[in-house]
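S.K.: Everything below, folded, please.
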Amino acid sequence: MSVPSILPDQAMFDDFKRQCLSTDNWFKKYDDSGMQVWIEQYPTNNKGNSVPKVHKIKCKITISDVSAATMYDVLHDGVYRKTWDPAMLESFDIARLSANADVGYYSWLCPKPIKSRDVVTLRSWQVTDDEYVIVNFSVKHPKFPPRSDRVRAVSIVTGYLIKATGPNSCTFIYLSQADPKGDLPKWVVNAATRALAPRVMRSVYKAGKDYPEWKQKPENLPDRKPWLYPEQTTLCQMDPAELSIQRANSLENVDESSKVEDRSYIES
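M.R.: Prediction:
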């Protein structure tokens, strides 16, 4: 009997786009200056363990002066991210899984005394004439287990839908359900996510405005975009069967020290 592939199929991309565009069961928490933030709502009769403790959040920004193609490039360009993401500690691609999928590592700094977090994710993307989709979720990689100095967070689903509205304009949607793990109460996680999302979206938007000038510099290899031209990749090929999905409720790396640090932050 064949084992189902871990790689996203068309149904997953379609479902992700449906969630990005849907207004059903979403409650608007923020609406200002062309930016909206929603959290997913659940029916009042949906009680018990079936209701996720970590909110699914969706942000949308209307962009009038950056093309959809440029915003898509910004999200893929790991070298450029080092210039605009102050929270990033370390980020790198690990291996190629297919022409439109890879596995990578990302870690970020948290305010002290909270331990820094990291994730290993499978990222897949899809491009049509006027639409760009990127989706990722956490996976277990045999050569990148959890580290003692960082807490392994979990991306249940995280991604972007970028749709062109003109030659130099687009709608930019970010959707995520992620658990930072550790001992942070889920209400703190949800509140922090709602507060930070607009700030992060504005940072990505600014990065988009600055990207064309940055990319045109010879040292930044203007013609190199392996996310558009797979033949340019230098990543080694990996069998997706070597990976497994990292479930949010099955982490073995949340050590007691991370819980103590996180708890002290909440109590201070």
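S.K.: rest of the way, CA atoms for contacts and neighbours
M.R.: Will do.
S.K.: residue ranges for the strands of the stretch 101-250 of the chain, please.
M.R.: For the stretch 101-250 of the chain, strands defined by DSSP state E, counting those that start in this stretch occupy the ranges 101-108, 117-127, 131-140, 151-152, 154-166, 169-179, 244-245.
S.K.: now those as a markdown table including mean neighbour count?
M.R.: Listed next are the strands of the stretch 101-250 of the chain as a markdown table, based on neighbours: other CA atoms under 10 Å:
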| stretch | mean neighbour count |
| --- | --- |
| strand 101-108 | 20 |
| strand 117-127 | 23 |
| strand 131-140 | 22 |
| strand 151-152 | 25 |
| strand 154-166 | 21 |
| strand 169-179 | 22 |
| strand 244-245 | 15 |
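S.K.: quick one more, to check against the first:
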Amino acid sequence: MVALLAAADPLAFLYLLVVQQMRIACKDVNAETLYDVLHDTSYRKKWDTNMIDTYDIGRLTANADVGYYSWKCPSPLKNRDFVTMRSWLPLGNDYLIINYSVKHPKHPPKKDYVRAVSLLTGYLIQSNGASCSTLYYLTQMDPRGSLPKWVVNRVSQFVAPKAMRKIYKASLKYPDWKRKHEPGLKPWTFPEQNALPSVSVSELSVQRADSLENIDESGLSEDKTRHSEDEET
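M.R.: A predicted model of the protein is given here:
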């Protein structure tokens, strides 16, 4: 299920909060594999076609870090990026991953991107046995910018469901890929493998949406974006 809360008038999207709630049943994928796929930035570069770049900035604790992610938007919309603090927790056979946006002094907003804000985003991976699981996704996010109504409709109807299907398909292929790419390296499971520089909490602050520039994209036409969209299903 996807729910989007926004004003009906596209010109009123000066402060747009996107709330998405989704789940997908993952047959032939166990919970641990889904958990690894969501953590493994090296593998993400293989399957996430909407991603421009992603990297880990530093670690806070054994189960918390700070990272960067940039997201390709259909032209002529400006691309978005995030700096988030992420934490994770195994819950028996289930797993939880959550994040929210933070400010980091060495990673300010970039000239060619709109810095978006994750107010709270989370994945819950529920084990349904040795080879089945369910992935739950919930996010409250402010993409910033005055966006046209068709963008919100498209995210609701196409973009978010497609992303969940991509995660599922990527998870089916992950075990074979991982066997060929440092199979023992999983710093999200084995903290002693984490070679990231330490980040102090004092360096960070919560990213407030109203402190960021608001770009007016409300007049952009849907027709101009179709040629640049990823049509992979």
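S.K.: quick one: TM-score?
M.R.: Superposed pair, TM-score by TM-score structural alignment, normalised by the length of structure 2: 0.86. Supporting alignment: 214 aligned residues with a CA RMSD of 1.9 Å.
S.K.: quick one on the thing from earlier: nearest approach to Pro185 of structure 1 belongs to which of the strands of the stretch 101-250 of structure 1?
M.R.: The closest of these to Pro185 of structure 1 is strand 169-179. By CA to CA, the value is 10.6 Å.
S.K.: For stretch 33-53 of structure 2, buried residues please.
M.R.: Buried residues in stretch 33-53 of structure 2, defined by neighbour count with 16 or more other CA atoms under 10 Å: 33-37, 39-40, 43-44, 48, 50-51.
S.K.: Tell me which of the residues you listed fall in strands.
M.R.: Met51 (DSSP state E).
S.K.: Take the buried residues of stretch 33-53 of structure 2 and keep only those in helices.
M.R.: Among the buried residues of stretch 33-53 of structure 2, DSSP state H puts 33-37, 39, 43-44 in helices.
S.K.: thinking again about what came up before, which single one of the buried residues of stretch 33-53 of structure 2 is nearest to Asp94 of structure 2?
M.R.: Tyr35 (9.0 Å).
S.K.: what do we get in structure 1 for the closest one?
M.R.: Correspondence of Tyr35 of structure 2 to structure 1, assessed by TM-score structural alignment: Tyr72.
S.K.: need the contact list for that match.
M.R.: Applying CA atoms under 8 Å, 6 or more residues apart in numbering, we find Tyr72 of structure 1 in contact with 132, 162.
S.K.: now the helices for the stretch 151-268 of structure 1?
M.R.: For the stretch 151-268 of structure 1, the helices defined by DSSP state H, counting those that start in this stretch occupy 186-215, 256-267.
S.K.: any chance of these in CSV, with distance to Ala164 of structure 1 and mean neighbour count too?
M.R.: Formatted as CSV, the helices of the stretch 151-268 of structure 1 follow (distance: least, CA to CA, whole Å; neighbours: other CA atoms under 10 Å):
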stretch, distance to Ala164 of structure 1, mean neighbour count
helix 186-215, 14, 16
helix 256-267, 41, 16
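S.K.: Just send the ones you listed back as a markdown table, with distance to Pro230 of structure 1 too.
M.R.: Formatted as a markdown table, the helices of the stretch 151-268 of structure 1 follow (distance: least, CA to CA, whole Å):
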| stretch | distance to Pro230 of structure 1 |
| --- | --- |
| helix 186-215 | 18 |
| helix 256-267 | 39 |
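S.K.: of all these, which lies closest to Ile114 of structure 1?
M.R.: helix 256-267 (5.0 Å).
S.K.: got the angle between that closest one and helix 186-215?
M.R.: Angle, helix 256-267 of structure 1 to helix 186-215, by axes from the mean of the first three to the mean of the last three CA atoms, to 10 degrees: 100 degrees.
S.K.: Residues in contact with helix 256-267 of structure 1: which ones?
M.R.: 112-115, 151, 182-184.
S.K.: any idea which residue sits dead centre in structure 1?
M.R.: Thr158 (4.2 Å; CA atoms, centre = their mean).
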